[in-house]
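can't give you the sequence, but here's the structure:
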């Protein structure tokens, strides 16, 4: 009988560190984005964006369903992390600035 270790399974998903914070608490404030994940949303059809950020010197996690943020973050090259940004609200949409 095989052992689990024989399967050479590695964990790809990285758990994010820090307390959850609402986007509204960080709007128009400088943040550092360290990583992101897109997973199926538990609340609506489509993907949910999870951001590992640093805000005021602390690691935090932000969740968003913003279509614009998801479109923008997908365009950041892997070697572009971490990066400084600000999330703004424009025409009732959240965007990186």
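Thanks, I have the structure now. Just so we're clear, the structure is a prediction, and the values are computed from it rather than from any experiment.

from here on, contacts and neighbour counts on C-alpha atoms
Will do.

centroid residue for the protein?
residue 51 (1.7 Å; CA atoms, centre = their mean).

wait, a strand at it?
Yes: per DSSP: H, G, I helix; E, B strand; the rest coil, residue 51 lies within a strand segment.

putting a second one here so we can go through both:
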């Protein structure tokens, strides 16, 4: 009988590492975005998952921000990682700078 490891089956799901942090904790801070994924959300239409690094520590940020979702999709995956800051505009929306 074979063991599971002998089957050489790997998960195709992307796993982000690090503690989950609220977007407010990283606002106006220099961050490195390593990767992202967009999934359907039960709270908003879509949810953006960001794999980020702050001060050499990896974290995951979740947001339903339509502005961030729209903009990050325009960045080619081969341009990652990217350095950026997330700021909150006067109207409450978020933006990469």
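It's in. Bear in mind that the values here come from a model prediction, so they are computed numbers and not experimental data.

ok, residues contacting stretch 19-33 of structure 1?
Applying CA atoms under 8 Å, 6 or more residues apart in numbering, the external contacts of stretch 19-33 of structure 1 come out as 51-56, 59-64, 81-89.

show the buried residues in those.
Judged by neighbour count, with 16 or more other CA atoms under 10 Å as the criterion, the buried members of the contacts of stretch 19-33 of structure 1 are 51-55, 59-64, 86-88.

could you measure from the residue nearest to residue 16 of structure 1 when sequence neighbours are not counted over to residue 65 of structure 1?
Leaving aside its chain neighbours, residue 16 of structure 1 sits nearest to residue 52 (5.9 Å; criterion: CA to CA, 6 or more residues apart in numbering). For residue 52 of structure 1, the distance to residue 65 of structure 1 equals 15 Å [CA to CA, to the nearest Å].

ok, now residue 44 of structure 1?
Taking CA to CA, one finds residue 44 of structure 1 at 9 Å from residue 65 of structure 1.

more neighbours: those two, which one.
Ranked by neighbour count (other CA atoms under 10 Å), residue 44 of structure 1 and residue 65 place residue 65 first, with 18 against 9.
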